[in-house]
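1. this is a predicted model, with the sequence first.
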Amino acid sequence: MKKFEEKTIQSETIFRGKVVHLQVDEVRLPNGKTSKREIVKHPGAVAVIPVTKDNKIVFVEQYRKPLEKSLIEIPAGKLEPGENPITCAIRELEEETGYTTNELSFVTSFYTAPGFSDELIYIYITDELKKLDVPKDADEDEFVDVIELTLEEAKQYVLEERIHDAKTNYAILYLHALESRG
């Protein structure tokens, strides 16, 4: 038995949506007692840290309904079933920013909210951007503005909470670390 493992006794899907599914599991705890776990099932996501030739980071600003406000974020999107993360990363970069690339480097992956969700996000970086001659159509329910910022400007946006999500904060921290190494 894995340390602290919770054994599923029963699992019930209570909602199937376009983006997530919600299930409630009854589990046996390591001490033998039982408890309920509400779990958001998510297919996973990708995000790209796009850096231009003049060393600006390409962000998108979009409205986030759960927060009732707009955030400035690195381009990102949901994986389709069976989709390769690199394929998804290029698609999202093209749809959201009008840029493409042939060079993506894997940075890391992490769970976004492991207390209630299984979403795993893959982060890539590129400094080999090419503007598309004909921009790709964004998803019909997605509205974004493209913003290019220096690393210093992005850090200020973090302080102002205009950049306020984990993946984008991670991206800025990562770029700051690269810059500090010289």
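-> Sure thing, it's come through. None of these values were measured; they are calculated from a predicted model. Numbers count the residues shown, from 1 in each chain.
2. all contacts plus neighbour counts: C-alpha atoms, from now on.
-> Fine.
3. just checking, what packs against the longest helix along the chain?
-> Longest helix in the chain by number of residues (criterion: DSSP state H): helix 166-181. Judged by 3 or more Cα pairs under 8 Å, 6 or more residues apart in numbering; DSSP states H and E, helix 166-181 is in contact with helix 151-159.
4. tell me the buried residues in the helix it packs on?
-> 151, 154-155, 157-158 (16 or more other Cα atoms under 10 Å).
5. which outside residues touch the longest helix of the chain?
-> 47, 49, 73-74, 112, 123, 151, 154-155, 158, 163 (Cα atoms under 8 Å, 6 or more residues apart in numbering).
6. thinking again about what came up before, and which of the buried residues of helix 151-159 is nearest E38?
-> E38 lies nearest to V158 out of the buried residues of helix 151-159, by Cα to Cα, at 30.9 Å.
7. pasting the second one now:
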Amino acid sequence: MVREREILGTGKYLELVREDGWEFAIRNKGSGVVGIIPVTDDNALVLVEQWRAAIDGPCIELPAGLVGDEDDAEEDMLVAAQRELEEETGFCAREWKWLYEGASSAGMTPETVHMYLATRLSRVGQGGGTSHENITVHVVPLDTIEQWLAEQRKRGATIDIKVFGALGIARGAVDPLD
């Protein structure tokens, strides 16, 4: 099947495409996306918060990032996950488990996210992201996280939907490979 693709606009990071009547965005940089579910030895989930222009406000998220966006198109997914965890949160993990890959927003982008569970964490830095990011790190006990998330919503933060999906995995109640 031949698809007719039209480029509607190209920015520094995204391209807007129309294909067979559908419009969607494609990233110009990077070869993939990784997301991390970092769980401390004392059963806390490490989350990040940053202002997001698309929602015009703060967003509570799992640590995540682009693979190969630093001029290394061949970067390994796990290596990218390890790099992003340390950059964004200041934590390193001694144990990593690949969980699954899935669409981030199938109606808007062909992008998929490779999710990893990171455990046996140790703090090696402050986190906060790279020079163009302003990330706040939150270490939230799993036994009070729903209340904490509700408080964040009340103050006006958006909670990324992947955080809710990560809770069962972080608590060990859900194994996505079963």
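-> It's in. The model shown is predicted, which means the values in this text are computed figures rather than measured ones.
8. can you tell me the element the closest residue to P81 of structure 1 other than its chain neighbours falls in?
-> Excluding the flanking residues, the one nearest P81 of structure 1 by Cα to Cα, 6 or more residues apart in numbering is P43, at 6.9 Å. Using DSSP states H and E, P43 of structure 1 sits in no helix or strand.
9. in contact with P43 of structure 1, which residues?
-> If you count contacts by Cα under 8 Å, 6+ apart, P43 of structure 1 has them with 19-20, 78-81, 119-120.
10. how many neighbours does Q126 of structure 2 have?
-> 14 (other Cα atoms under 10 Å).
11. surely it and G90 touch.
-> Yes - between Q126 of structure 2 and G90 there is a contact under Cα atoms under 8 Å: 4.8 Å.
12. if you rank the contacts of P43 of structure 1 by neighbours, which is first?
-> L79 (23 neighbours).
13. rewinding a little: check the contacts of helix 166-181 of structure 1 and tell me the two furthest apart.
-> Longest span within the contacts of helix 166-181 of structure 1, Cα to Cα: T112 and L151, 23.1 Å.
14. thought A64 of structure 2 was touching V33?
-> Yes - at 7.3 Å, A64 of structure 2 and V33 qualify as touching, with contact defined as Cα under 8 Å.
15. these two - which one has more neighbours?
-> A64 (25 against 21).
16. which residue in structure 1 lines up with that one?
-> Aligned by TM-score structural alignment, A64 of structure 2 pairs with A76 of structure 1.
17. same deal with I135 of structure 2?
-> So I135 of structure 2 corresponds to V144, using TM-score structural alignment.
18. so the residue nearest to its match when sequence neighbours are not counted, which of the three states?
-> Residue nearest to V144 of structure 1 in three dimensions, not counting chain neighbours: Q62, with 4.9 Å by Cα to Cα, 6+ apart. What DSSP: H, G, I helix; E, B strand; the rest coil gives for Q62 of structure 1 is strand.
19. and Q62 of structure 1, what's its match in structure 2?
-> The alignment partner of Q62 of structure 1 in structure 2, by TM-score structural alignment, is Q50.
20. over to F15 of structure 1?
-> Superposed on structure 2 with TM-score structural alignment, F15 of structure 1 falls opposite G9.
21. hmm, its match is touching L16, no?
-> Yes - if you go by Cα under 8 Å, G9 of structure 2 and L16 touch, sitting 5.2 Å apart.
22. looking at the two, which one has more neighbours?
-> Per other Cα under 10 Å, whichever of G9 of structure 2 and L16 has more neighbours is L16, with 17 against 11.
23. contacting residues around the residue nearest to the more buried one when sequence neighbours are not counted?
-> Spatial nearest neighbour of L16 of structure 2, chain neighbours left out: A25 (4.6 Å); criterion: Cα to Cα, 6+ apart. Counting by Cα under 8 Å, 6+ apart, A25 of structure 2 makes contact with 14-17, 108-110.
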